[in-house]
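Enquirer: quick one: sequence plus predicted model below, questions after.
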Amino acid sequence: MANEKNDMPNEKEEKLRQYLAGLGRVLIAYSGGVDSTYLMAVAKEVLADGARAVLVKGAMQAERERSEALDLAERLDFPLTVLEVDVLSVAEFTANPPDRCYHCKKEIFGRILALARQQSSPPVLDGTNFSDQTDFRPGRRALSELGVLSPLQEVGLTKAEIRALSRRRDLPTWNKPAMACLATRIPYGDPIEDQVLRTVERAEEILVRHGFGECRVRVHGDLARIEIPPGRFAGLLGEYQSVTVALQDLGFRFVTLDLMGLRSGSLNPPGGLA
């Protein structure tokens, strides 16, 4: 029974290889995260030059994450196109409704599909995995409407399995913390502005420099709400003075630690959208 369970990720990866082989050519939305890096690595192995990646450059990303993604693509020899997308020009996105992600994904993947048409229209793939089905992710509706394929989800690969398979392949992303759009730090209804996004980016960089690689800084007006894993609380409290001063220098009046710890979607509406 245990052996059967251990074989499941391998069987799913084989299904993924067959899925990709059936497509022949693909354009993969790549971010440098766990899922898209694994997907691109397998696609390159199966399709060789038939697999290409596209990295979107936009205000919703931290510069450090984008730089790391570019460096990793070079190390892994991924054929990569960088596509600049101005999501701040999308009024439905900057108004920051609960389905904000839908409007963002629709703009981004609309642009990626336009790029694909310039490359003889290979299928466009993203890194959505099977575990994502339990999250509040209105962006999935945009992917479905646009015909974007999510092979990791199709073959049933979970986040934990993708990490395990990535580790087996010696991909440096196997234990990389989850990434999230900077707009997720802003409560729904508060407008999304570049200045606020850059403040969030700088605040989280401060925490990273203090050794807190897994962190979120949620913005509530002039209050910064820090989320880190509960096991790191003592470490942060030991450095509270320097962290507080640094964040106050960014314009925050209050700097707080969320005792519920780091969690995905802490600003999501209860029960998702009606």
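Expert: Sure, I can see it. Worth saying up front: this structure is predicted, and the values here are computed from it rather than measured.

Enquirer: contacts and neighbour counts: CA atoms only from here.
Expert: Fine.

Enquirer: for the strand ranked longest in the chain, name the packing helices and strands.
Expert: Secondary structure of the chain per DSSP state E: the longest strand is strand 51-57. Using 3 or more C-alpha pairs under 8 Å, 6 or more residues apart in numbering; DSSP states H and E, the elements in contact with strand 51-57 are strand 26-29, helix 34-47, strand 80-84.

Enquirer: quick one, the last one and strand 51-57 angle?
Expert: Yep, that's strand 80-84 we're talking about. Comparing the axes of strand 80-84 and strand 51-57 via axes from the mean of the first three to the mean of the last three C-alpha atoms, to 10 degrees yields an angle of 30 degrees.

Enquirer: buried ones in strand 80-84?
Expert: Within strand 80-84, the residues that qualify as buried are 80-81, counting by 16 or more other C-alpha atoms under 10 Å.

Enquirer: for the following helix or strand past it, the distance to its chain's centre please.
Expert: Sequence-wise, the next helix or strand downstream of strand 80-84 (DSSP states H and E) is helix 91-94. Offset of helix 91-94 from its chain centre (C-alpha atoms, centre = their mean, to the nearest Å): 19 Å.

Enquirer: and the nearest residue to Phe93 once chain neighbours are set aside, what is it in contact with?
Expert: What sits nearest to Phe93 in space, not counting adjacent residues and going by C-alpha to C-alpha, 6 or more residues apart in numbering, is Arg100, at 5.1 Å. Applying C-alpha atoms under 8 Å, 6 or more residues apart in numbering, we find Arg100 in contact with 92-94, 138-139.

Enquirer: likewise Phe252?
Expert: 222-224 are the contacts of Phe252 under C-alpha under 8 Å, 6+ apart.

Enquirer: measure it to Asp99 for me?
Expert: Plainly put, Phe252 is 27 Å away from Asp99 if you go by C-alpha to C-alpha, to the nearest Å.

Enquirer: now the helices and strands packed on strand 51-57 as TSV including distance to Leu262?
Expert: Formatted as TSV, those follow (distance: least, C-alpha to C-alpha, whole Å):
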stretch	distance to Leu262
strand 26-29	26
helix 34-47	18
strand 80-84	30
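
Enquirer: out of those, deepest packed?
Expert: Comparing these by mean neighbour count (mean count of other C-alpha atoms under 10 Å), strand 26-29 comes out on top with a mean of 26.

Enquirer: can you give me the strands for the stretch 101-250 of the chain?
Expert: Assigned by DSSP state E, counting those that start in this stretch, the strands in the stretch 101-250 of the chain fall at 124-125, 216-220, 223-227.

Enquirer: got a winner among the contacts of Phe252 for most neighbours?
Expert: Greatest neighbour count in the contacts of Phe252, by other C-alpha atoms under 10 Å, goes to Ala224: 25 neighbours.

Enquirer: nearest to Asp35, out of the strands of the stretch 101-250 of the chain?
Expert: Asp35 lies closest to strand 124-125 among the strands of the stretch 101-250 of the chain, at 11.4 Å (C-alpha to C-alpha).

Enquirer: show me what that closest one is packed up against.
Expert: Strand 124-125 sits against strand 26-29, helix 100-118, with contacts defined as 3+ C-alpha pairs under 8 Å, 6+ apart.

Enquirer: second structure follows, compare the two:
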Amino acid sequence: MPDPDVPVALADTYQGIGRLGVAFSGGVDSSVVLAAAQRTLGPDRVIAILGVSPSLPAAERTGAHTVAGHIGVPVVEVQTYEGEQAAYQANGPDRCFHCKDELFTRIDDEIVQAHRLDAVAYGENADDARRPDRPGSRAAAEHRVLRPLAEAGLGKKAVRELARAWRLPSADKPAAPCLASRIPHFQEVTPQKLAQVEQAEAALRALGLEDLRVRHHGEIARLELTPADLLRSATSPLREQVRDAVRQAGFRWVTLDLGGLQSGEFTLRVLNRD
């Protein structure tokens, strides 16, 4: 019998599926897709699929396993190699397409048959489906990946409410785009740059800063912080600690962006210019 806590429109998107794989990051959207599948289909008919590459921070990998364990669904990791593709390295506004295309191709080739999956789903919500800076959704469409949240008309607010109602560990987790999103478009994505960003962001979180981005501009690190953390980070002694932590990641200069957090900023800037 379907779980009454799953909205009917969402539960309906799982009808007719025997076994489902969910492309899973541990973020709130994919967590709700996974939890709804577990509640609708049962834990024995669902797996979480985690793509692993240098663009995935180690903390995010660990966190994804924690969330999936809480939901009660096993995690299957798949190694992806988008970083070896010239189109991905070139870092155009379609970079996410090449990343998602690589992930879904690996899932098709290595996971679907091995785990007898009837379908694969991922966590695009209804709000993201309307945004112009989501080339990854084109890859999902080409691979016939399901979008339960978008199809059910659930936007960010509704997804958060479900995650809180189900007490998911990721319910209030800030958005965590891949590390490559910190590099301006048309500047090459390299493992070294990704490692610098990961080290700097981990060090800042260790200092008590939470929702943040370290944008990579060569020798310059541009920090996007919440208003409260922006004010704290401009004041001693935290100012010196922030500077030193980011410099240890290999940056020469550290700047604070007065505009704060700007989701999808690099892609939106290119699209608006065009």
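Expert: That came in fine, so what should we check first? Quick caveat: nothing in here was measured; it's all calculated off a predicted structure.

Enquirer: mind checking what Gln199 of the second structure lines up with in the first structure?
Expert: Counting by TM-score structural alignment, Gln199 of the second structure lines up with Arg202 in the first structure.

Enquirer: now do the same contact list for that match.
Expert: Per C-alpha under 8 Å, 6+ apart, neighbours of Arg202 of the first structure: Leu250.

Enquirer: repeat that for Gly250 of the second structure.
Expert: Shown in contact with Gly250 of the second structure (C-alpha under 8 Å, 6+ apart): 196, 219.

Enquirer: that one in helix, strand or coil?
Expert: Of the three states, Gly250 of the second structure takes coil under DSSP: H, G, I helix; E, B strand; the rest coil.

Enquirer: one step back: for the helices and strands packed on strand 124-125 of the first structure, which one sits closest to Ala274 of the first structure?
Expert: In terms of C-alpha to C-alpha, the element of those nearest to Ala274 of the first structure is helix 100-118, at 14.6 Å.

Enquirer: the closest one to strand 51-57, inter-axis angle?
Expert: With the same axes, to 10 degrees applied, the angle from helix 100-118 of the first structure to strand 51-57 works out at 130 degrees.

Enquirer: list the buried ones in helix 100-118 of the first structure?
Expert: Neighbour counts over helix 100-118 of the first structure (16+ other C-alpha under 10 Å) mark 100-113, 115-116 as buried.

Enquirer: how about stretch 160-173 of the first structure?
Expert: Buried residues in stretch 160-173 of the first structure, counted by 16+ other C-alpha under 10 Å: 161-163, 165-166, 171, 173.

Enquirer: Gly33 of the first structure maps to what in the second structure?
Expert: Superposed on the second structure with TM-score structural alignment, Gly33 of the first structure falls opposite Gly27.

Enquirer: and its match, how far is that from His65 of the second structure?
Expert: Using C-alpha to C-alpha, Gly27 of the second structure is found at 11 Å from His65 of the second structure.

Enquirer: if we can go back for a sec, dump the helices and strands packed on strand 124-125 of the first structure into TSV; add distance to Ala2 of the first structure as well.
Expert: Shown next, in TSV, are those (distance: least, C-alpha to C-alpha, whole Å):
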stretch	distance to Ala2 of the first structure
strand 26-29	34
helix 100-118	39
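
Enquirer: number of nearby residues for Thr235 of the second structure?
Expert: Thr235 of the second structure: 10 surrounding residues under other C-alpha under 10 Å.

Enquirer: meant to ask about Asn272 of the second structure
Expert: Each residue near Asn272 of the second structure was counted by other C-alpha under 10 Å, and the total is 7.

Enquirer: helices of the stretch 151-274 of the second structure, start to end?
Expert: Ranges of helices in the stretch 151-274 of the second structure, per DSSP state H, counting those that start in this stretch, are 156-165, 191-206, 227-233, 238-247, 265-273.

Enquirer: report the buried residues of the last one.
Expert: Buried residues in helix 265-273 of the second structure, counting neighbours by 16+ other C-alpha under 10 Å, are found at 266-268.

Enquirer: and what of the third one?
Expert: Of the residues in helix 227-233 of the second structure, those buried by neighbour count under the rule 16+ other C-alpha under 10 Å are 229-230, 233.

Enquirer: for the fourth one, same thing?
Expert: By neighbour count, and taking 16+ other C-alpha under 10 Å as the criterion, the buried residues in helix 238-247 of the second structure are 242-247.

Enquirer: what does Pro57 of the second structure align to in the first structure?
Expert: Taking TM-score structural alignment, Pro57 of the second structure has Ala62 as its aligned residue in the first structure.

Enquirer: its match contacts Glu201, doesn't it?
Expert: Yes: here Ala62 of the first structure reaches Glu201: they are 5.9 Å apart, a contact under C-alpha atoms under 8 Å.

Enquirer: picking up where we left off before, out of the helices and strands packed on strand 51-57 of the first structure, the one nearest Glu154 of the first structure is which?
Expert: helix 34-47 (12.4 Å).

Enquirer: before we move on, back to that, need the counterpart of the residue nearest to Phe93 of the first structure in the second structure.
Expert: Arg100 of the first structure maps onto Arg95 in the second structure, with residues paired by TM-score structural alignment.

Enquirer: name the helices or strands packed onto the helix ranked longest in the first structure?
Expert: For the first structure, the helix that runs over the most residues, judged by DSSP state H, is helix 2-23. Contacts defined by 3+ C-alpha pairs under 8 Å, 6+ apart place helix 2-23 of the first structure against helix 34-47, helix 151-154.

Enquirer: and the angle from that helix to helix 34-47?
Expert: Going by the same axes, to 10 degrees, helix 2-23 of the first structure makes 60 degrees with helix 34-47.

Enquirer: show me what helix 2-23 of the first structure is in contact with.
Expert: Counting by C-alpha under 8 Å, 6+ apart, 26, 42-43, 46-47, 123, 151-152, 155-157, 161, 165 sit against helix 2-23 of the first structure.

Enquirer: distance to Asp86 of the first structure for those - can I get that in CSV?
Expert: Formatted as CSV, the contacts of helix 2-23 of the first structure follow (distance: C-alpha to C-alpha, whole Å):
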residue, distance to Asp86 of the first structure
Val26, 24
Val42, 30
Ala43, 28
Val46, 33
Leu47, 31
Pro123, 23
Pro151, 27
Leu152, 28
Val155, 33
Gly156, 33
Leu157, 32
Glu161, 34
Leu165, 34
